[in-house]
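**Q** only geometry, no sequence info:
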């Protein structure tokens, strides 16, 4: 995970079943990077092998970024919006989902999903990043005034891009080249990725009720 707070979340007693935690251990991206370097140093001596395709099918290295726009956070929020629109409202959203920004910054945004017919119910989704926006959401929930059915909250401003556990990339041009490549290729990997996710969940857990 890119976030140290996930360690605290995993240790919460509410996330246990019969004294068995849902998550045994959490390591950050930076910690994993350190483990790999210490275990396989120098990396140039490690034999190259094909990518594990168990959860990626033919999507290769883009499998982890194909759920939505290429952002640090919000991919699963967009995935949920699209899934609700198709399954419950009966229509597909365009390739780019335009979230409405609330306030001055970009750390609080919402999306209203309208029913296909006039007068039908709508659903409201939100993303709130940074403690200030998280506090606003929590206060509205406590006061019974929260108007959102689905909320994605991150304590770091900007979401996971600013996670304290992220691997620090010092060579900027390498990072830019990798991001540019993913951006050009990523537009081809969108909603259809949900199909291979559903197939894999069925295979692993035999959940025949999934569509």
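**A** Happy to help now that I have it. Treat the numbers as computed from the prediction; the structure is a model and nothing was measured. Numbering: from 1, shown residues only.
**Q** C-alpha from now on. contacts and neighbour counts both.
**A** Fine.
**Q** quick check: residue 153 is in a helix.
**A** No: applying DSSP: H, G, I helix; E, B strand; the rest coil, one finds residue 153 to be strand, outside a helix.
**Q** isn't it up against residue 132?
**A** No: applying C-alpha atoms under 8 Å, one finds residue 153 not in contact with residue 132, separated by 10.9 Å.
**Q** who has more neighbours, the two?
**A** residue 153 (20 against 14; other C-alpha atoms under 10 Å).
**Q** check it against this one:
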């Protein structure tokens, strides 16, 4: 394709002149597509069509489907880790019971803000069909989260009481449980009234999460 302004051929994969790159909007669309269809069944063309952009724009900025998926995960991971670290620092002076309650509530709140990411995570953990994506999830999200959560939970058990469950299993299982419950809320409204009440819903999931984290 010839750019009349410069008289030169546009490089393959480069966006056309005037095409903007709204990263946040594109990542939101990509997250929705990956969550609904899974990594294998999602294509860059599908994401581009949903976002209303040229597929070449995505290829230019992210290189590949894995590159875009990685940026989706990294964006959520960085934001979540920053917010959780700040929150844990702010509630460090509370008594054990209140701190545990607030930690559980904040985790549920953060998961509820991005139910599609919870759906993506549950799908990836169940499939576990690609070591590259699993490595990315571990190094960019799970390991850093464990790094800030485990010391906070250990301080709650500082009286010498040993956790009943393995600490890593406890945290990963609690996140997986909360993510599964949050992402399946539309179905759960058929089974229990608490799923239909916004305030009561998060309180109920938070209370359940706190019990697991205390174990």
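**A** Good, I have the coordinates. These numbers come from a predicted model, not from an experiment.
**Q** drop the TM-score for these two in here.
**A** With the length set by TM-score structural alignment, normalised by the length of the first structure, the two chains reach a TM-score of 0.27; 104 aligned residues with a C-alpha RMSD of 5.8 Å.
**Q** what's near enough to touch residue 115 of the second structure?
**A** Listed by C-alpha atoms under 8 Å, 6 or more residues apart in numbering, the contact set of residue 115 of the second structure reads 179, 182, 183.
**Q** show me the residue sitting in the middle of the second structure in space.
**A** Centroid-nearest residue in the second structure: residue 117, 4.1 Å away (criterion: C-alpha atoms, centre = their mean).
**Q** rewinding a little: of all the contacts of residue 115 of the second structure, which comes closest to residue 210 of the second structure?
**A** Comparing the contacts of residue 115 of the second structure against residue 210 of the second structure with C-alpha to C-alpha places residue 179 closest, at 14.3 Å.
**Q** the residue nearest to that closest one when sequence neighbours are not counted and residue 177 of the second structure, how far apart?
**A** Nearest non-adjacent residue to residue 179 of the second structure, counting by C-alpha to C-alpha, 6 or more residues apart in numbering: residue 118, 4.8 Å away. Distance from residue 118 of the second structure to residue 177 of the second structure, counting by C-alpha to C-alpha, to the nearest Å: 10 Å.
**Q** compare those two (neighbour count), which wins?
**A** Taking other C-alpha under 10 Å, residue 118 of the second structure and residue 177 do not tie; residue 118 has more neighbours (25 against 18).
**Q** and the helix or strand harbouring that one, how far from the chain's centre?
**A** For residue 118 of the second structure, the host element (DSSP states H and E) is helix 115-127. In this view, helix 115-127 of the second structure has its centroid 8 Å away from the chain centroid, taken as C-alpha atoms, centre = their mean, to the nearest Å.
**Q** list the buried residues for that helix?
**A** 115, 116, 117, 118, 119, 120, 121, 122, 123, 124 (16 or more other C-alpha atoms under 10 Å).
**Q** export those residues to JSON lines and tack on distance to residue 98 of the second structure?
**A** What follows is the buried residues of helix 115-127 of the second structure, written out as JSON lines (distance: C-alpha to C-alpha, whole Å):
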{"residue": "115", "distance to residue 98 of the second structure": "26"}
{"residue": "116", "distance to residue 98 of the second structure": "29"}
{"residue": "117", "distance to residue 98 of the second structure": "28"}
{"residue": "118", "distance to residue 98 of the second structure": "26"}
{"residue": "119", "distance to residue 98 of the second structure": "29"}
{"residue": "120", "distance to residue 98 of the second structure": "31"}
{"residue": "121", "distance to residue 98 of the second structure": "28"}
{"residue": "122", "distance to residue 98 of the second structure": "29"}
{"residue": "123", "distance to residue 98 of the second structure": "32"}
{"residue": "124", "distance to residue 98 of the second structure": "33"}
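**Q** pick the one among these closest to residue 35 of the second structure.
**A** When these are compared against residue 35 of the second structure (criterion: C-alpha to C-alpha), the nearest one is residue 120, at 4.4 Å.
**Q** against residue 200 of the second structure, how distant is the closest residue to that closest one other than its chain neighbours?
**A** Distances taken as C-alpha to C-alpha, 6+ apart place residue 35 nearest to residue 120 of the second structure, at 4.4 Å, with adjacent residues excluded. Using C-alpha to C-alpha, residue 35 of the second structure is found at 26 Å from residue 200 of the second structure.
**Q** who's more crowded, those two?
**A** Using other C-alpha under 10 Å, the more surrounded residue of residue 35 of the second structure and residue 200 is residue 35, with 21 against 13.
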